[in-house]
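Engineer: Just need the structure, nothing else, for what follows:
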Amino acid sequence: MTEQQAKQRPEFRNIHLFKDLTTYRLPPAGIVSILHRVSGLLMFLLLPFIIWMFDRSVSSEISYDGFTAVFGGSFGWFAKLVCLALIWAYLHHFCAGIRHLVMDVNHHAVNKQTGKSTALTVLAISLVLTVVLGAKLFGLY
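Structural biologist: The predicted model follows:
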């Protein structure tokens, strides 16, 4: 038997949505790639909210008081949750973008092991920074 026959590569087929998707394990680089797209979409969709927050916070003292009242009112937890989602989206998109720039500049960093380690690093850094800024947003310190 030749070495080619002994070392057959697995055959990849189409992934069925209901049968295979629940058991398919996406590598960390794939997860970061999908979350990079999700975070970009989230920032784009919440752009009117970002513009509103900026407008209300810098227009006048009265509008700033109204702006802070939104975050302290009965639905303040919802506004803070939306801001937390924006914080995560920005931090993840930024960290993943830096990862992509490093891979574009340094072609030695484009391999399976480095991709896995940098993807896990991006996930860890973005989540830790989100927790720190979220704690500040919710007034824990």
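
Engineer: all contacts plus neighbour counts: C-alpha atoms, from now on.
Structural biologist: OK.

Engineer: looking just at contacts, which helices and strands does the helix or strand hosting Thr68 meet?
Structural biologist: Element membership for Thr68, per DSSP states H and E: helix 61-72. For helix 61-72, the packing partners by 3 or more Cα pairs under 8 Å, 6 or more residues apart in numbering; DSSP states H and E come out as helix 47-58, helix 76-105.

Engineer: For the comparison step, fold the sequence that follows:
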Amino acid sequence: MSDTAQKQRPQYRNVSVPQILSYRMPLAARTSILHRISGALLFLSLPVIILPLLAMSLSSEAGFAALSNVFGSPIMKLIVLALVWGYLHHFCAGIRYLALDLGKGNDKYTANKTAASVLVVSLALTVVFALKLFGVF
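Structural biologist: As a prediction, the model looks like this:
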């Protein structure tokens, strides 16, 4: 087959944001992006949220009591719930990526199934923690 007989492949230049947002990514790609977002969330919240709260709770009994009052607020509970989701998703996806590094589940079918299981397990565990955090049980 000559070069002129081959079908010309489309060239994409100056791709705009709406075109990027309309692209349908596979579930494994979405899980990967959420893994990066959850890692960034945990990393950036460490010096701003987690360490100050830990220092406040360990400073004295009065500090611990004040922290208990802070955790009574629904906004603080939502912040903690977002951090819990970030940790759980990052942990579950990290296990998936360790398996992928070992060469397990690299085919398309298994990759989609493990990506879906990461999302289901991390969201289910987050719901359990939310129920506990908001005092259902």
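
Engineer: From the chain's centroid, how far away is stretch 17-27 of structure 1?
Structural biologist: 21 Å (Cα atoms, centre = their mean, to the nearest Å).

Engineer: Which positions in that stretch come out as buried?
Structural biologist: Across stretch 17-27 of structure 1, burial judged by 16 or more other Cα atoms under 10 Å covers no residue at all.

Engineer: could you dump the helices and strands packed on helix 61-72 of structure 1 to CSV with mean neighbour count and distance to Leu127 of structure 1?
Structural biologist: Formatted as CSV, those follow (neighbours: other Cα atoms under 10 Å; distance: least, Cα to Cα, whole Å):
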stretch, mean neighbour count, distance to Leu127 of structure 1
helix 47-58, 14, 21
helix 76-105, 17, 7
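
Engineer: wait, which of these is closest to Glu3 of structure 1?
Structural biologist: Smallest distance to Glu3 of structure 1 across the helices and strands packed on helix 61-72 of structure 1 (Cα to Cα): 34.0 Å, for helix 76-105.

Engineer: Compute the inter-axis angle for the closest one and helix 61-72.
Structural biologist: Angle between the axes of helix 76-105 of structure 1 and helix 61-72 is 90 degrees (criterion: axes from the mean of the first three to the mean of the last three Cα atoms, to 10 degrees).

Engineer: For burial, what's the neighbour tally of Ala111 of structure 2?
Structural biologist: A total of 19 residues lie near Ala111 of structure 2 under the criterion other Cα atoms under 10 Å.
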